[in-house]
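Peer 1: Model the following, please.
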Amino acid sequence: MSTATAFPRSWSLRRIAVLAVVLVLLAVSAVRVDVPRLFTQAGASRALAGMAAQMWPLQISDRQDVAEIPGFDPAHLPLFAYLQTTDETTRELDRDRLAPATVRHRKVWLVQPFGYVTQVASKLLETIEIAIWGTLIAVLLGLPLGLAGSASLVRSPTVRQAARAASAGLRAVPELLSALVLVTAFGFGPPAGILALGLHAAGFLGRFYADAIEDANQAPVRALQASGAGRLATFRFALWPQVRAPFVSSTFYILDRNVRMATVVGLVGAGGIGQELKGRIDMYEYAHVGTILVGILIVVLLLDHIAARLRRKKT
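Peer 2: Next comes the predicted model:
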């Protein structure tokens, strides 16, 4: 006598009803947020195509009017730089005849063939520095929150809940919003971006660290606690060998994320390449925007390559 194996049905009436409800809700939501216009508005596609066309050729060089350079010395030019003279005509009022007249002005420019690429590289380096310092602040704040939020090290539920609530509160405030507020306190520049990235990322690291500690094998922890070891000794000898890999992985993830977000917070004046990007977009200088976007892409690819090499070394 053989018994047939009963497999659960792929589709049931309940699943079909749930799917139908989800589809109806998505349809209502699509109308509320104007999703059809996302796919049907041809004007937006033409505008994006026009912007992309203006990004090429990329802006490589940079030139400045020597009259606007303080203490300019034509005998000591930067490397590869040269002087360029142009004649420009403007319409001005002739005060003698009280009539418009064409006036020719001669301008001398300092041209640096790789000037704008150098400027973008400097801003990208500043962006990476902002991300690194933001990550350091996140580690310094997130590690105590992670230790305090772990049941393996802290027995008081009140302390654990307070630590996890603090981590959740830091995660709840987006970097862009906190950077906008901090710019009003610190002014334009990297300090606001560093603190905005550090506070937001500390909320993530506090959660990641606490979860890694609680997911570790608790037998060595209980053994050390039974022998009278303190919290720090318990963490050092029983937990750290187990959580070192997830701690390092989480920290590198935050660093990688902070590099990308440092570009975003720069849009509100918190330093880095984002501040330069916002200014060029406002002035419709899309060739400069294209150079900035290529620079950001190169930095992201380099970071991914470095992270991949580090992972291979760990394995």
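Peer 1: hey, let's count contacts and neighbours off CA atoms from now on
Peer 2: Fine.
Peer 1: Which residue ranges of the stretch 151-300 of the chain form strands?
Peer 2: Here the stretch 151-300 of the chain has no strands by DSSP state E, counting those that start in this stretch.
Peer 1: can you give me the helices for it?
Peer 2: Taking DSSP state H, counting those that start in this stretch as the criterion, the stretch 151-300 of the chain contains helices spanning 157-172, 175-186, 190-215, 219-226, 231-234, 240-265, 273-282, 286-314.
Peer 1: Out of those, which one sits most buried?
Peer 2: helix 190-215 (a mean of 25; mean count of other C-alpha atoms under 10 Å).
Peer 1: Give me the helices and strands touching that one, please.
Peer 2: In terms of contacts (3 or more C-alpha pairs under 8 Å, 6 or more residues apart in numbering; DSSP states H and E), helix 190-215 is packed against helix 115-148, helix 157-172, helix 175-186, helix 240-265.
Peer 1: which SSE is residue 102 in?
Peer 2: Per DSSP states H and E: residue 102 is located in strand 99-112.
Peer 1: what comes up buried for that strand?
Peer 2: For strand 99-112, a neighbour-count test (16 or more other C-alpha atoms under 10 Å) marks 109, 110, 111, 112 as buried.
Peer 1: Would you do the same for the sequence below? I want to compare the two.
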Amino acid sequence: MNGKQRYIGLVIFLVAAISAMVWAYGFVTNRQQGPDGMSIGVVRIDDVLEFNPSYADYKQAKNELELLQRQYELEQQALNAKSETQDEQLKTLALDSTLSDALTVELQTRIATKENELNQQLNSKRNELTQKYLAELKVSTNEYDLEIVNLQLDLYAYDARVYIDDAQRAAAMAEKAKKEERLKELLAKRKPSDFDVDSIKAKVQAELAPMQQKGQEELNQYAASLQKELAEKRDSMVQQQAQAIIANNNLPVAQEWNDTWAKKLSDKEAEVSALHEAILEDVRMRVTIIAEEQHLDLVIIDDGGNIKGLDITDAVKASYRVQ
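Peer 2: The predicted structure follows:
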């Protein structure tokens, strides 16, 4: 009786244990089964990546990429601000009339100087021609000039005389007046008439006309040449000042700067991507091995803990610890 009871109790215990095992197995199996009866596993990828030996290199490369991107943004902002300042400086230079005004004064001064020079040459020639034609109208010097000289000497002598009395002075002054009148007559005879003066002017003007025309043409050519010279001088000076502004700002060539930074960022992004992909590939390999060991048909990355399936995250972590 007692033996049978012990046997029955043992059977009940074994049945209960087997039932518990079946229930437990059924619970796990239900967690792994998908809608189509597939065995599903899940892995929390973010918890696994840091166990990879290359994860520190990946994090460092990623941080370097973020620093590069920040540096790029800061440099871009600084260069844009500097470029705007340079544009304003160049605009101010272009609108500044100080240089143009100074060169305009120089142009006017040099043209006036040239014009005076040509006028002096013209006046000199006019005087030369006038003297020439006046000389042709003069009466022979043998006829009047000697008497004129004598009269001038006599008149000078009257001023140097010492008179005894008023009567002598009065007589001398009367004689002096006659000689002065005679001197005027002689001098008048030596002068050309109004008709002769007009004739001389016409001759002089006729001979000066080609010289005047030539002088005007020379002045016009000089003014045009000088204006071109000063315009080139102005452009050169403005260009030098603009180059000084550009050199002072020392901005890089935009395309070269963009290309350099594009390569820097691209190279670093490629490095980060390669490291990340290598880590993921290593994780995929380990997940594949563990999935085969666990007889899983599918392993899904779980980011939020909402996917039902066998969690193999710890198993993947453990695979790194045994290396």
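Peer 1: Would you pull the TM-score for this pair?
Peer 2: Comparison of the two superposed chains (TM-score structural alignment, normalised by the length of structure 1) gives a TM-score of 0.25, and 111 aligned residues with a C-alpha RMSD of 5.3 Å.
Peer 1: one step back: among the buried residues of strand 99-112 of structure 1, which one sits closest to residue 14 of structure 1?
Peer 2: residue 112 (69.2 Å; C-alpha to C-alpha).
Peer 1: Tell me how far that closest one lies from residue 244 of structure 1.
Peer 2: 48 Å (C-alpha to C-alpha, to the nearest Å).
Peer 1: Can you give me the neighbour number for residue 58 of structure 2?
Peer 2: 23 (other C-alpha atoms under 10 Å).
Peer 1: Can you check what angle separates the strand holding residue 102 of structure 1 from helix 115-148?
Peer 2: Orientation note: strand 99-112 of structure 1 sits at an angle of 60 degrees relative to helix 115-148 (axes from the mean of the first three to the mean of the last three C-alpha atoms, to 10 degrees).
Peer 1: Who are the packing partners of strand 99-112 of structure 1?
Peer 2: Strand 99-112 of structure 1 sits against strand 62-65, strand 82-94, with contacts defined as 3+ C-alpha pairs under 8 Å, 6+ apart.
Peer 1: Format these as a markdown table; extra columns: mean neighbour count and distance to residue 160 of structure 1.
Peer 2: A markdown table is the format used below for these (neighbours: other C-alpha atoms under 10 Å; distance: least, C-alpha to C-alpha, whole Å):
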| stretch | mean neighbour count | distance to residue 160 of structure 1 |
| --- | --- | --- |
| strand 62-65 | 16 | 55 |
| strand 82-94 | 11 | 64 |
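Peer 1: can you tell which of those strands is closest to residue 118 of structure 1?
Peer 2: strand 62-65 (9.4 Å).
Peer 1: got a list of contacts for the closest one?
Peer 2: By C-alpha atoms under 8 Å, 6 or more residues apart in numbering, the surrounding residues in contact with strand 62-65 of structure 1 are 107, 108, 109, 110, 111, 112, 113, 114, 115, 116.
Peer 1: again, only using 10 Å
Peer 2: 81-85, 107-119 (C-alpha atoms under 10 Å, 6 or more residues apart in numbering).
Peer 1: Then stretch 63-75 of structure 2?
Peer 2: 57-62, 76-81, 258, 261-262, 264-269, 271-272.
Peer 1: and the helices of the stretch 151-300 of structure 1 as JSON lines, adding distance to residue 89 of structure 1?
Peer 2: Formatted as JSON lines, those follow (distance: least, C-alpha to C-alpha, whole Å):
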{"stretch": "helix 157-172", "distance to residue 89 of structure 1": "56"}
{"stretch": "helix 175-186", "distance to residue 89 of structure 1": "42"}
{"stretch": "helix 190-215", "distance to residue 89 of structure 1": "41"}
{"stretch": "helix 219-226", "distance to residue 89 of structure 1": "81"}
{"stretch": "helix 231-234", "distance to residue 89 of structure 1": "75"}
{"stretch": "helix 240-265", "distance to residue 89 of structure 1": "40"}
{"stretch": "helix 273-282", "distance to residue 89 of structure 1": "26"}
{"stretch": "helix 286-314", "distance to residue 89 of structure 1": "25"}
